[in-house]
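>>> Let me see the structure of the following:
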Amino acid sequence: MSDNKKKEIKSGVITGLQSTDINVFSGCISQLKKGGKTEDIQVLLDLLLDQKNKEINNLILKFLADVKDKSAVEIITAAISNAKYAAIKKNLLITCWESSLDFGEYLSIFVDCLIHSDFETAFEAFTVIENLTESISDKVKQKQQEKLKNAIAESNEDKKGILHEAIHILDQH
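Sure thing, here's the model as predicted:
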């Protein structure tokens, strides 16, 4: 396929992602699954911010959870840390624990979410920590456990339990 044809298809997909027609949008997501690039994730994250259609949101989140390219981890964790994406942080955390990608390198982001977020979002961050499969260095583990221990005194009763449990989970890694 020629470069011009690829650019034409890519342009059509990006235009189709702006559609509120679920069939058009679904077709574009299918195209991205076949030949999308990691940078397309940023477009989808921005769409999630403005999207009112729950079906379209679900398609985007499912797509993100199914991404296999390891470079997506950095993009997704950057969005979790970015205040611009605060409204979708909980959904992005769910995507992380549903994904087969390993987010272990970004443990500190999930610990910070666990400490500083509302209970529901914190619980999703806890679930990511619980599902980490990559081995974590003792130095990193100790630093994050210390952050969790320091946060316990200032946390409400609901969060104290998951903070303690996160410390225990990190002990097991």
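
>>> Please count neighbours and contacts with C-alpha atoms only from this point.
Noted.

>>> Would you state the strands of the protein in chain order?
Using DSSP state E, no strands are found in the chain.

>>> can you count the residues close to the nearest residue to residue 148 once chain neighbours are set aside?
Leaving aside its sequence neighbours, residue 148 sits nearest to residue 163 (Cα to Cα, 6 or more residues apart in numbering; 6.0 Å). The tally of other residues near residue 163 (other Cα atoms under 10 Å) stands at 25.

>>> ok, residue 20 to residue 148 distance?
From residue 20 over to residue 148 the distance is 42 Å, taken as Cα to Cα, to the nearest Å.

>>> I misspoke; the intended subject was residue 118.
Going from residue 118 to residue 148 by Cα to Cα gives 15 Å.

>>> Could you also give me the structure for this next sequence, so I can compare it with the first?
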Amino acid sequence: MSSTSEREALVKAFEKRLSEASDEAIIGMLEEIRESGESYMIPSLVNLLFATRGEALKQAVMNFMVDVKIQAAAEYFVSAIQNNPSSPDLYRLVSVCWQSRLDFSSYIDLFLTLLCNADLQTSIEAFSVIENSLDAKSDEEVKELTSRARSMVEHAAEPNKPLVAQLVKLLENFQRDEWQQL
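Coordinates of the predicted model:
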């Protein structure tokens, strides 16, 4: 078997194990996975956030995801966000993004879009992701982001407009703070 087909077999076996397990059993598995898990498990675990499962399991998966230290997981998280734009559970994964130590600065446009257009809870979580990503951005990138955010205020969904306006203020202050340090 090639490496790709071995990985696919592992993913299928893991997904089958998850689909057949109770929420309680999966919660127990998470501790085992925390110690000896592999990256191929992450997409299947992320998908549990969007599945018809109990609140306790979803919370346990969120807590697990916050502790993931493999930067490649950011790509899985972003893909799941893009594939579930209208899920009522979207806020959970966006929350994981800002609580984790992973770098989401290259996906800041996605979070800006969520800030403007998602439900209010998801928008608040997206605001936090953007805020946490600013240190990884250059001054020029922050200026560009400020300009984009400023132009999006009037087009944002009605309940999100104050958040987008607050982001603009944060970005302007972030720039001033950086300039004052020179």
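
>>> Would you pull the TM-score for this pair?
Superposed pair, TM-score by TM-score structural alignment, normalised by the length of structure 1: 0.80. Supporting alignment: 163 aligned residues with a Cα RMSD of 2.5 Å.

>>> In terms of neighbours, single out the busier of residue 118 and residue 148 of structure 1.
residue 148 (22 against 12).

>>> Was I right to think the more buried one contacts residue 165?
No: using Cα atoms under 8 Å, residue 148 of structure 1 is not in contact with residue 165, being 9.9 Å away.

>>> Whichever helix in structure 2 runs longest packs against which elements?
Counting by DSSP state H, the longest helix found in structure 2 is helix 161-180. If you count contacts as 3 or more Cα pairs under 8 Å, 6 or more residues apart in numbering; DSSP states H and E, helix 161-180 of structure 2 packs onto helix 108-117, helix 120-133, helix 139-152.

>>> Can you add distance to residue 28 of structure 2 and give those back as JSON lines?
Shown next, in JSON lines, are those (distance: least, Cα to Cα, whole Å):
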{"stretch": "helix 108-117", "distance to residue 28 of structure 2": "32"}
{"stretch": "helix 120-133", "distance to residue 28 of structure 2": "28"}
{"stretch": "helix 139-152", "distance to residue 28 of structure 2": "42"}
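
>>> Spatially, what comes nearest to residue 108 of structure 1 if we skip its sequence neighbours?
Leaving aside its sequence neighbours, residue 108 of structure 1 sits nearest to residue 144 (Cα to Cα, 6+ apart; 6.4 Å).

>>> what residues are up against the one you found?
107-108, 111 (Cα atoms under 8 Å, 6 or more residues apart in numbering).

>>> and what of residue 102 of structure 1?
70, 73, 132-134.

>>> just curious, which of those is nearest to residue 81 of structure 1?
residue 73 (12.3 Å; Cα to Cα).

>>> burial measure for the closest one, as a count.
If you count neighbours by other Cα under 10 Å, residue 73 of structure 1 ends up with 22.

>>> Next one: residue 95 of structure 2 relative to residue 130 of structure 2, how far apart?
With Cα to Cα as the criterion, residue 95 of structure 2 and residue 130 of structure 2 are 11 Å apart.

>>> In terms of neighbours, single out the busier of the two.
Neighbours around residue 95 of structure 2 and residue 130, counted as other Cα under 10 Å, are more numerous at residue 130. The numbers are 24 against 21.

>>> Structure 1: which residue goes with that one?
By TM-score structural alignment, residue 130 of structure 2 lines up with residue 129 in structure 1.

>>> Residue 129 of structure 2: neighbour count?
Neighbour number of residue 129 of structure 2 under other Cα under 10 Å is 26.

>>> I'd like to check which residues are in contact with the residue found closest to it once you drop the neighbours it is linked to in the chain.
Spatially, and ignoring its direct neighbours in sequence, residue 129 of structure 2 is nearest to residue 98 (4.5 Å; Cα to Cα, 6+ apart). Contact analysis of residue 98 of structure 2 by Cα under 8 Å, 6+ apart lists 125-126, 128-129, 132.

>>> The nearest residue to residue 86 of structure 2 once chain neighbours are set aside: neighbour count?
In space, and not counting its chain neighbours, residue 86 of structure 2 is closest to residue 118: 8.0 Å by Cα to Cα, 6+ apart. By other Cα under 10 Å, 23 other residues sit near residue 118 of structure 2.

>>> Equivalent analysis for residue 137 of structure 1, please.
Neighbour number of residue 137 of structure 1 under other Cα under 10 Å is 10.

>>> The residue nearest to residue 148 of structure 1 maps to what in structure 2?
Aligned counterpart of residue 163 of structure 1 in structure 2: residue 164 (TM-score structural alignment).

>>> so who does that match touch?
Residue 164 of structure 2 sits next to 115-116, 149-150, 152-153, 156 when contact means Cα under 8 Å, 6+ apart.

>>> Could you identify which of those residues has the most neighbours?
Neighbour-wise, the contacts of residue 164 of structure 2 (other Cα under 10 Å) top out at residue 115, 30 neighbours.

>>> pretty sure that residue contacts residue 127?
Yes: between residue 115 of structure 2 and residue 127 there is a contact under Cα under 8 Å: 6.1 Å.
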